[in-house]
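> Sequence first, then the predicted structure:
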Amino acid sequence: MSPAQQRALEEGWARWGVDYSPQDLLTPERLQTLFGRTAPLGLEIGFGMGEGTLAMALQRPEWNFLAIDVHGPGVGALLKKLAENNVNNVRVMRHDAVEVVRHMLPQAILEGIHIFFPDPWPKSRHHKRRLIQPPFVELLSERLKGGGYLHLATDWQDYAEQMRVVLRAESQLENTGAGFIERPDWRPLTRFESRGVRLGHGVWDLLFWRRK
């Protein structure tokens, strides 16, 4: 963690940070206290260095966003960006996302979920460590409101295929298209992705909706 990221973490956590507490369920009333308003809630899991999170927050000022990651430098980088842009519709958690979703998010609380470029764990023996697995997708689906969406993106084709299989098998979700989609305008193009595109890497997006 750089000195600037560490400083942003120390100075910004009180304003933008949310501590993990299984007893502190993020009910609508609790979210009203955290954000100072009632608004549609989006969840982002694994925000990297926060570029995309900032872009979406600025693009959708009418939404609130809960951004979760375990990577200290990334958390510090995002807090620094939020401070520099005086953004108030993002709250940040530094904890395991599966535990946060399971223990702190009530059912039917989310309008949208973004999971962009999760760790692909490319070796076959490590595939079981991938985040997108049936039990977690079921958990996420239960946290979506009817009509809410789950948006995934990856630059690993075999992971993309696994994601599609898992999402299609989840009975709470439906896909209005044939499968993969072009990157929607609302998903920011990060420096990481831009570099991959220049190098000829493929990117696969999946968008599924919670059945009403």
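That came through fine.
> contacts, neighbours, all on C-alpha from now
Will do.
> how much space between Ala67 and Leu167?
Here Ala67 is placed at a distance of 22 Å from Leu167 (Cα to Cα, to the nearest Å).
> brain fart, Trp121
Relative to Leu167, Trp121 is positioned 19 Å away (Cα to Cα).
> More neighbours: which of these two?
Shown here are Trp121 and Leu167; by other Cα atoms under 10 Å, Leu167 has more neighbours (26 against 15).
> Reduced to three states, what does the more buried one come out as?
At Leu167 the chain is in helix, as set by DSSP: H, G, I helix; E, B strand; the rest coil.
> didn't it look like it was pressed against Glu161?
No: Leu167 is beyond contact range of Glu161, at 10.0 Å (criterion: Cα atoms under 8 Å).
> Please, which helix or strand holds the most centrally placed residue in the chain?
In the chain, the centroid-proximal residue (Cα atoms, centre = their mean) is Glu44; its distance is 1.7 Å. Per DSSP states H and E: Glu44 is located in strand 41-45.
> Would you mind listing the buried residues in stretch 7-14?
Using 16 or more other Cα atoms under 10 Å as the test for burial, stretch 7-14 gives Arg7, Ala8, Leu9, Gly12, Trp13.
> Check it against this one:
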Amino acid sequence: MPEAPIFRDEPVSFVRRSGRMSDAQERAFAEIAPRMMIDVPRSIASTSVHPDARLDVAAAWQREAPLIVEVGTGQGHAIVAAATARPAENFLAVEVFRAGLARTMLDAERGGAENLRLIEANAPEVLGTYLPEASAREVWVFFPDPWHKVRHNKRRMVRDGFGATAGAAIEDGGLLRLATDWEDYALQMRDVLDRAPEFERAFDGEWAERFDGRVMTAFERKGINKGREIRDLVYRRTPRA
């Protein structure tokens, strides 16, 4: 059996910052997190995942249902809206910023999204090893940090090898959906995934149509107001051998 990849040998796609939590955020972690957040076995860092750990999906949601995973959920607007609108599916938010996780939990509680769970961890480790093979119907990567300075491009999440990482979690025929407001990152995403044997294009032309399951957020609107074009991509997981 091949050894699990050691993700901390590569630069992570985030710099973790922390600040004082508000009373509401503290309440989210004290009262909501025990039923909504998944306790992840750690490895060498506070946001790492032990390479031998595997999520019991049915136990985490206490049911069998299609699983939709969003990595880098930020404030959680997209995934909370989707989970609220689609109660028959299971949704998983993956994020490292505690303020964003708290906001997501508070909004999910307010909206009655009982089908949402959260993981505080580095997304490639969740996709590559923690989620069981082929357990996700879809994986979403919406507006990841572009790391637009050339010297920081190596931190981008969608880089060489990401196809294999995301492809491990997605079922055959499942979808990988991406969106960004940075043109050069969109081009990099497309180049990386066009070359990944785990995926094939699920769109015609240069770019995919805007995913109608993604709500318009303040973040996306800000990019549009600054004159940046939003580019969507969608890829289908190819059959495993």
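Sure, I can see it. Just so it is clear, the structure is predicted and the values come from calculations on it, not from any experiment.
> List just the nearest of the buried residues of stretch 7-14 of structure 1 to Pro106 of structure 1.
Using Cα to Cα, Trp13 comes nearest to Pro106 of structure 1 of those, at 23.5 Å.
> What range does stretch 24-40 of structure 2 cover in structure 1?
Using TM-score structural alignment, the residues of structure 1 aligned to stretch 24-40 of structure 2 are 4-20.
> whoops, I mixed them up, stretch 149-168 of structure 2
Counting by TM-score structural alignment, stretch 149-168 of structure 2 falls onto residues 123-142 of structure 1.
> can you tell me how far the residue nearest to the centre of structure 1 sits from Glu142 of structure 1?
Relative to Glu142 of structure 1, Glu44 of structure 1 is positioned 16 Å away (Cα to Cα).
> Show me where structure 2 has its helices.
23-27, 33-36, 57-61, 77-85, 98-111, 123-125, 162-169, 183-194, 218-225 (DSSP state H).
> Can you report how many residues lie near the aligned partner of Gly52 of structure 1 in structure 2?
Here Gly52 of structure 1 is matched to Ala78 in structure 2, going by TM-score structural alignment. Counted with other Cα under 10 Å, residues neighbouring Ala78 of structure 2 total 20.
> for Ala78 of structure 2, what are its contacts?
Arg214, Val215, Met216, Thr217 (Cα atoms under 8 Å, 6 or more residues apart in numbering).
> let's see 6 Å
The neighbours of Ala78 of structure 2, taking Cα atoms under 6 Å, 6 or more residues apart in numbering as the test, are Arg214, Val215.
> same question, the one 5 residues further on
Neighbouring residues of Ala83 of structure 2 by Cα under 6 Å, 6+ apart: Ala113.
> Now do it against Asn115 of structure 2, distance only.
6 Å.
> Which neighbours do these two have in common?
With Cα under 6 Å, 6+ apart as the test, Ala83 of structure 2 and Asn115 reach no residue in common.
> The residue nearest to Val96 of structure 2 when sequence neighbours are not counted and Gly76 of structure 2, how far apart?
Once flanking residues are discounted, Val96 of structure 2 sits nearest to Glu120: 5.0 Å by Cα to Cα, 6 or more residues apart in numbering. To Gly76 of structure 2, Glu120 of structure 2 is 13 Å away according to Cα to Cα.
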